[in-house]
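> Just to be clear, the model below is a prediction. Sequence and coordinates:
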Amino acid sequence: MADPAVAPAAAPVAARVRRRGRTTLLIAAAAVLGTLAGTCAGYLIQADREPTRLPSLSQPVLAQAKGKGPEPLSAAQDRQVKVEGDLRKLLVERPKGAGEGAYATDDEGEWMSLAEYASWYTEPDGAFRDLVGDEFRRAAVITWGESGTRDVEVRLVQYRQEEQAAAAGYAESGYYWADDLGANHSWSIPGTGDGMAYVHDEPQQRAGYQPLYSAQAHAWRGDIAMEIWIYDTKPIPKKTIMDLAERQMERL
C-alpha cells in the first residue's frame, strides 16, 4: 500500500508530464498542416502562371578558325611512337673506344628473352613466373667494358601494363634491394620523379678474386623500367653512375 505522505507529491508530476506531451503533439500537428497548406498554395500560384519557355536544343554553328591546324608530332617528339618501335634504339650509346663487357652485346644492344632476363635473378624459376604475371613484354640490353677493370650493363624492360603499372613496381623493387645491400650512397636522378642512383662503397669480397665495387641506378618512365649496373675493382665515382643514368633517361 502506498505511503500517504508520498502519494500526493507523485500525482502532480504525472499530470505535468501528460500535459507537456499533449501540447507537443498539437504543435507538431499544426506545423504539418501549415507545411501542407503552404505547399498547396505554391502549386496554385504556379498553376496560374504562364509556362516558361525552354531554351532551344539547337546551338548556333561556330565558325571554324582560319589557318592550318597544329602540325603532327614527329616520330622523335612522339614518345608513343618511340616506345612502340625498336627498343634497342632507345638504349644509351656505347662510348667510343669501349670494349666488350662481361655479357657481350652488339654496339646497338641486343634483345633479352624472358628466360634470359629471369636468369639474372637469384631464383630464376620464381622470377619467370612473376614476370609472366606482371605482363613482361620485352627487354633490351647493352654492355661494355672500360678502363680495363670496369663492366657496364644497361637494360630497358618494357611491360604491357594492361592490369597494373609494373614498370614503376620493378623500379621500386630495385630501390629496395639497393638499400638492402647497405653501406651505400644514394642520389635522386634529376627529371625522373623517384629514380635513384646508388654507389656501394664496400666491395664484395671473394677468395681468389679482387674486391668488386658496384653502382646501380633504377628509374622508370611510362611502361619502361631502366636498370644500370656498374662493376669495378676500384671505387666508382658518383659522377659515373649519375651521368649515365641521366643520359639514358633523356632517351626515354
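Perfect, I can see it now.
> only C-alpha atoms for contact and neighbour calcs from this point on.
Noted.
> And the strands in this structure?
110-112, 136-146, 150-159, 184-188, 196-204, 212-221, 224-232 (DSSP state E).
> got the residue ranges for the helices in this protein?
All helices of the chain, identified by DSSP state H, fall at 7-48, 79-84, 114-118, 124-133, 166-181, 238-250.
> now the fourth one, how far from the chain's geometric center?
Averaging C-alpha positions (C-alpha atoms, centre = their mean, to the nearest Å) puts helix 124-133 22 Å from its chain's average.
> Can you give me the buried ones in that helix?
127-128, 131 (16 or more other C-alpha atoms under 10 Å).
> hmm, back to that, quick check: which of the strands of the chain is nearest to residue 87?
Checking the strands of the chain against residue 87 by C-alpha to C-alpha gives strand 136-146 as the closest, at 6.4 Å.
> So which elements touch the closest one?
Counting contacts by 3 or more C-alpha pairs under 8 Å, 6 or more residues apart in numbering; DSSP states H and E, strand 136-146 packs against strand 110-112, helix 114-118, strand 150-159.
> ok, and what's touching it?
With contacts defined as C-alpha atoms under 8 Å, 6 or more residues apart in numbering, strand 136-146 is touched by 87-88, 91, 94, 98-114, 117, 151-160.
> Now the buried members of the residues you listed.
87-88, 91, 94, 99-101, 104-105, 107-112, 114, 117, 151-160.
> returning to that earlier point: tabulate the helices of the chain in a markdown table, adding columns for distance to residue 208.
Listed next are these as a markdown table, based on distance: least, C-alpha to C-alpha, whole Å:
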| stretch | distance to residue 208 |
| --- | --- |
| helix 7-48 | 96 |
| helix 79-84 | 44 |
| helix 114-118 | 28 |
| helix 124-133 | 27 |
| helix 166-181 | 22 |
| helix 238-250 | 27 |
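> any chance of the helices and strands packed on strand 136-146 in a markdown table, with distance to residue 217 too?
As requested, these are exported to a markdown table (distance: least, C-alpha to C-alpha, whole Å):
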| stretch | distance to residue 217 |
| --- | --- |
| strand 110-112 | 19 |
| helix 114-118 | 17 |
| strand 150-159 | 9 |
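> out of those, nearest to residue 43?
Taking these one by one with C-alpha to C-alpha, strand 150-159 is closest: 63.2 Å.
> Now do that closest one and helix 166-181, the angle between them.
Inter-element angle recorded for strand 150-159 and helix 166-181: 140 degrees (by axes from the mean of the first three to the mean of the last three C-alpha atoms, to 10 degrees).
> Against which helices or strands is strand 150-159 packed?
Strand 150-159 packs on strand 136-146, helix 166-181, strand 224-232, going by 3+ C-alpha pairs under 8 Å, 6+ apart.
> Try it again at 6 Å.
Counting contacts by 3 or more C-alpha pairs under 6 Å, 6 or more residues apart in numbering; DSSP states H and E, strand 150-159 packs against strand 136-146, strand 224-232.
> let's bring in a second one:
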Amino acid sequence: MLEVPEEVVDAPVAQVAQLAPDTPAAPAPAPARRGRTTLLVAGAAFLGVVAGACTGYLIQADREPTKLPPLSQPRLAQAKGRAPEPLSAAQDRQVRADGDLRKLLLKKPAGAKTADWLPGDGWMNLAEFADTYAKPGTEFNSLITDEFRRAAVTGWQAGGNQTVEIRLIQFRQDESLEAADSSDNNQYWADRKPDSDNWSIPGTGSGTAYVHHRPDNKAGYLPMYSAEAHAYRGDVAMELWIYDTKPITKARVMDLAERQMERL
C-alpha cells in the first residue's frame, strides 16, 4: 500500500495538484453532435409547408373567380346619330399648307407693279432665303438645323415709292416648333428698333405688327420708313415688310397682316 506523507494529507487540493505534476489532466468534453431527430423534424416541417401550399392551390383552382366591385366612375353617355363629316380641303388648314404654298399668299393689288427683285416662280430655296440675312453662311447652317422645308414669296410696288414683301416660310417641325421660334426671333429684333409702336394681330396668338417711326437715312437717298409684321400658324411662319418714303400708318400694316393670316 502506498504511503502518503502527513503534510500531503493535510494540504489543500490545489497544492496536491502541484505536488503531482505528472498526473494527466481529464480530457475536455466533446461538443454534442446533431442527432437525426433534428433533421427529421426539419424535413417534416418543410414537407408540411409544401403539402399545405399544394392543397391550397388545388382548392382555389376549383373555385369560381371572385367578381371585382364596379369602378366608382359614372358611365359616359354614348353619342348617337351619324358622325360629323370630315373637314373639306378648303376647311383643313394642314391640307392647304401642304399644297401650293404660293396660293396662300395675298394677291397683288390692282394697279400695283410686281416687284422686280423677286424670283420669277414665287419660290425661295434655302440659299436664296439665307441670302436675305446679314450673315448668309451662318443663317444657311441654322436653317438646316431648324428643319427649313420651303418658302414662298410675293411683293409689289404701289403708290410711288411704297414696296411690300410677304414671305411664308414652312418648317418640317419633326424635332421642335420652329415656325413659332422663327416668329418670336423676328419679334425680338423688331422690339429693339427705336421709336416704334406695335400691336397684336387679332386671331394669331402672339402675332405682332410694328411701325418704325425713325426713317433710315442714307446720303443721296430719300428717307425710308418701314413697318413689319410677324406671326405663325401651324408649321408656317409669316413675315411682312413695308417700305415707303412717307410714314406708314398702323391701319396699313394691320390690314395686310390680318388679311394674310386669314388665308393660312
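Done, it's in. Bear in mind that the values here come from a model prediction, so they are computed numbers and not experimental data.
> Include mean neighbour count and distance to residue 21 of structure 1 when you put the helices and strands packed on strand 150-159 of structure 1 into a markdown table, please.
Below are these laid out as a markdown table (neighbours: other C-alpha atoms under 10 Å; distance: least, C-alpha to C-alpha, whole Å):
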| stretch | mean neighbour count | distance to residue 21 of structure 1 |
| --- | --- | --- |
| strand 136-146 | 22 | 74 |
| strand 224-232 | 22 | 74 |
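> Distance to residue 19 of structure 1 for those - can I get that in TSV?
Shown next, in TSV, are these (distance: least, C-alpha to C-alpha, whole Å):
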stretch	distance to residue 19 of structure 1
strand 136-146	79
strand 224-232	79
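> just so I know, which of the ones you listed lies nearest residue 184 of structure 1?
So among these, strand 224-232 is nearest, using C-alpha to C-alpha, at 13.8 Å.
> Which residues does that closest one contact?
Contacts with strand 224-232 of structure 1, where a contact means C-alpha atoms under 6 Å, 6 or more residues apart in numbering, come from 149-158, 167, 212-220.
> Where does it end up in structure 2?
Counting by TM-score structural alignment, strand 224-232 of structure 1 pairs with residues 236-244 of structure 2.
> That stretch: average distance to aligned residues in structure 1?
For stretch 236-244 of structure 2, the mean deviation from structure 1 after alignment is 0.3 Å (mean C-alpha distance after the TM-score superposition for structure 1).
> chain center to that stretch, what's the gap?
On C-alpha atoms, centre = their mean, the centre of stretch 236-244 of structure 2 falls 29 Å from that of its chain.
> how about residue 222 of structure 2, what's its match in structure 1?
Alignment note (TM-score structural alignment): residue 222 of structure 2 maps to residue 210 of structure 1.
> again with residue 168 of structure 2
So, by TM-score structural alignment, residue 168 of structure 2 is matched to residue 156.
> got it, and residue 253 of structure 2?
Looks like residue 253 of structure 2 aligns to residue 241 there (TM-score structural alignment).
> Next up, the contacts around residue 215 of structure 2.
Residue 215 of structure 2 neighbours (C-alpha under 6 Å, 6+ apart): 223-225.
> rerun at 8 Å
By C-alpha under 8 Å, 6+ apart, the contact set of residue 215 of structure 2 is 223-226.
> Mark which of those are buried, thanks.
Neighbour-count burial within the contacts of residue 215 of structure 2 applies to 224-226; the criterion is 16+ other C-alpha under 10 Å.
> Residue 114 of structure 2 matches what in structure 1?
By TM-score structural alignment, residue 114 of structure 2 lines up with residue 100.
> how much space between the closest residue to its match other than its chain neighbours and residue 249 of structure 1?
Excluding the flanking residues, the one nearest residue 100 of structure 1 by C-alpha to C-alpha, 6 or more residues apart in numbering is residue 144, at 4.5 Å. Counting by C-alpha to C-alpha, to the nearest Å, the gap from residue 144 of structure 1 to residue 249 of structure 1 is 18 Å.
> Check residue 163 of structure 1 too.
24 Å.
> now residue 218 of structure 1
Taken as C-alpha to C-alpha, the span from residue 218 of structure 1 to residue 249 of structure 1 is 10 Å.
> rewinding a little: right, and the helices of structure 1 - which one's nearest residue 68 of structure 1?
That would be helix 79-84 among those, by C-alpha to C-alpha, at 23.4 Å.
> for that closest one, which positions count as buried?
Within helix 79-84 of structure 1, the residues that count as buried by 16+ other C-alpha under 10 Å are 82-83.
> cool, and stretch 164-180 of structure 1?
Neighbour count says stretch 164-180 of structure 1 has 165-168, 170-172, 174-175, 178 buried, by 16+ other C-alpha under 10 Å.
> just stretch 193-211 of structure 1 next, same as before
For stretch 193-211 of structure 1, by 16+ other C-alpha under 10 Å, it's 194-201, 203.
> quick one: the match of residue 253 of structure 2 and residue 214 touch, right?
No. Using C-alpha atoms under 8 Å, residue 241 of structure 1 is not in contact with residue 214; the gap is 9.9 Å.
> what's the overlap in contacts for these two?
Contact criterion C-alpha under 8 Å, 6+ apart; residues shared by residue 241 of structure 1 and residue 214: 199, 230.
> Dump the buried residues of helix 124-133 of structure 1 to CSV, plus distance to residue 19 of structure 1.
Below are those laid out as CSV (distance: C-alpha to C-alpha, whole Å):
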residue, distance to residue 19 of structure 1
127, 80
128, 82
131, 78
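> closest to residue 83 of structure 1 among those?
residue 131 (19.4 Å).
> quick one: the closest one from residue 160 of structure 1, how far?
11 Å.
> ok, now residue 251 of structure 1?
For residue 251 of structure 1, the distance to residue 160 of structure 1 - C-alpha to C-alpha - is 20 Å.
> what's the answer for residue 218 of structure 1, then?
From residue 218 of structure 1 to residue 160 of structure 1 the distance is 19 Å (C-alpha to C-alpha).
> Repeat that for residue 102 of structure 1.
29 Å.
> And residue 24 of structure 1, by the same measure?
From residue 24 of structure 1 to residue 160 of structure 1 the distance is 69 Å (C-alpha to C-alpha).
> now residue 34 of structure 1
66 Å.
> With residue 191 of structure 1 instead?
In terms of C-alpha to C-alpha, residue 191 of structure 1 sits 23 Å off from residue 160 of structure 1.
> All set now, cheers.
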